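Asker: need a structure here:
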Amino acid sequence: MKVTPDTVAAERQWVLDRTPVVVDVVNETRAHLGELFETEVDAITETQFRREVDVVFADGDVAVNVAGYVGLLRELDVARDYPGFVVDEVLGRELAATIAGGQPLALLAQATFHVADVRTHGDDDEAAGVDDLDAALAAGFQTRLPGWSWKEGRSPFSVGDGPTASSETDGSAPGRNR
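Answerer: Below is the predicted model:
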């Protein structure tokens, strides 16, 4: 696989074209996690998702890695699928973490990937990695986007006058939620 700026642009467009599928997986995952943790989690819109895709791909260092993971997962297919279970899980988990940003959100996205992955199934005519790709995109973007009450406002562990979580997620600057 050779990744060029054109490759990155093409993978970004593929992710944008996948918006309806990924947004459905995000919202289903958020509803499921909300039930598990007995909390309400806001659904996301296609507009929010598309805007956040633009933020992720605007950071060239992140974009090249996201594009590489997306391209690999889109094409990944293993005869009888199960022998490829580890590689698609690793790629999906790392894609979710890369999209989410630095710690602790990266770890949260990796855990969320597994929740989304067991609930996401691709079409028979798609490569085996595509359902992992949908789950990874959903996990990474759902982690970045607002809607979780624990991410709103100032953390009880904050010391000093740094930014609050809500000011980091107001859409004013790339790299928010890190």
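
Asker: all contacts plus neighbour counts: C-alpha atoms, from now on.
Answerer: Noted.

Asker: The longest helix along the chain - contacts with which helices or strands?
Answerer: For the chain, the helix with the greatest residue count under DSSP state H is helix 19-36. Packing partners of helix 19-36 (3 or more C-alpha pairs under 8 Å, 6 or more residues apart in numbering; DSSP states H and E): helix 46-58, helix 105-118, helix 129-144.

Asker: Give me whichever of those is most buried.
Answerer: Across these, the average number of neighbours (mean count of other C-alpha atoms under 10 Å) peaks for helix 129-144, which reaches a mean of 29.

Asker: So which other helices or strands are in contact with that helix?
Answerer: helix 19-36, helix 60-75, helix 85-100, helix 105-118.

Asker: buried residues in the longest helix of the chain?
Answerer: Across helix 19-36, burial judged by 16 or more other C-alpha atoms under 10 Å covers 19, 22-33.

Asker: Proceed likewise with the subsequent sequence, for comparison:
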Amino acid sequence: MHVTPAVVAQEYEWVRDRADVVVPLVNETRDHLGDTFGVDVAHIDGSAYRDTMAAVFADGDRAVNVAALIRLLRTLDVEGDYPGFVVDELLGRELAGMLAGDQPLRLLAEATFHVADVRTHGDESEAAGADDLDAALAAGVQTRLPGWPWQEGPSPFALEGE
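Answerer: This is a model prediction of the structure:
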């Protein structure tokens, strides 16, 4: 694979156009996690998703790596699928973390990837990595965006500087 600025732009456009698939998965994942933890989590819309992708791809160093992972997952296929299970999980988890940002959001997105992944299934005509790609996009975006009660105020652990 040869990644150029044109490739990054192509993957950006592809992922932006994926809002109709990813946004419902983000909201389903937020509902599931909210029920699990007993909190209400705000839903997102297509505009918030596209704005998030714009912010991710505006950071060139992040964008080139995100675009490469997207392209890998879009094309990754393994005969019989199961033998490739580890690599598409690895790539999906890494993509979710990159989309979310720095720690602790990165780790939360990596964990959330597995929640979204078990709820996402591609069809037989798609590459094995396609459902992992959707799960990674959903996990990274849902983690990066506000909507969780714990994100609504300053951390009680922040110390005041002198």
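
Asker: ok, and what's touching the longest helix of the first structure?
Answerer: Applying C-alpha atoms under 8 Å, 6 or more residues apart in numbering, the external contacts of helix 19-36 of the first structure come out as 40-46, 49-50, 115-116, 120, 134-135, 137-139, 141-142.

Asker: same thing but at 7 Å, please
Answerer: Contacts to helix 19-36 of the first structure, defined as C-alpha atoms under 7 Å, 6 or more residues apart in numbering, come from residues 40-41, 43-46, 116, 134-135, 137-139, 142.

Asker: Quick one: average offset of it versus the second structure, please.
Answerer: Superposed on the second structure, helix 19-36 of the first structure shows a mean distance to its aligned partners of 0.4 Å (mean C-alpha distance after the TM-score superposition for the first structure).

Asker: now that helix: how far from the chain's centre is it?
Answerer: What separates the centre of helix 19-36 of the first structure from the centre of its chain is 11 Å, taken as C-alpha atoms, centre = their mean, to the nearest Å.

Asker: Over to stretch 81-101 of the second structure?
Answerer: Taking the mean of its C-alpha atoms, stretch 81-101 of the second structure sits 10 Å from the chain's own mean (C-alpha atoms, centre = their mean).

Asker: Enumerate the positions of that stretch that are buried.
Answerer: Under 16+ other C-alpha under 10 Å, the buried positions of stretch 81-101 of the second structure are 88-89, 91-101.

Asker: Over to stretch 142-158 of the first structure?
Answerer: Neighbour counts using 16+ other C-alpha under 10 Å place 142, 143, 144, 145, 146, 147, 148, 151 of stretch 142-158 of the first structure among the buried residues.
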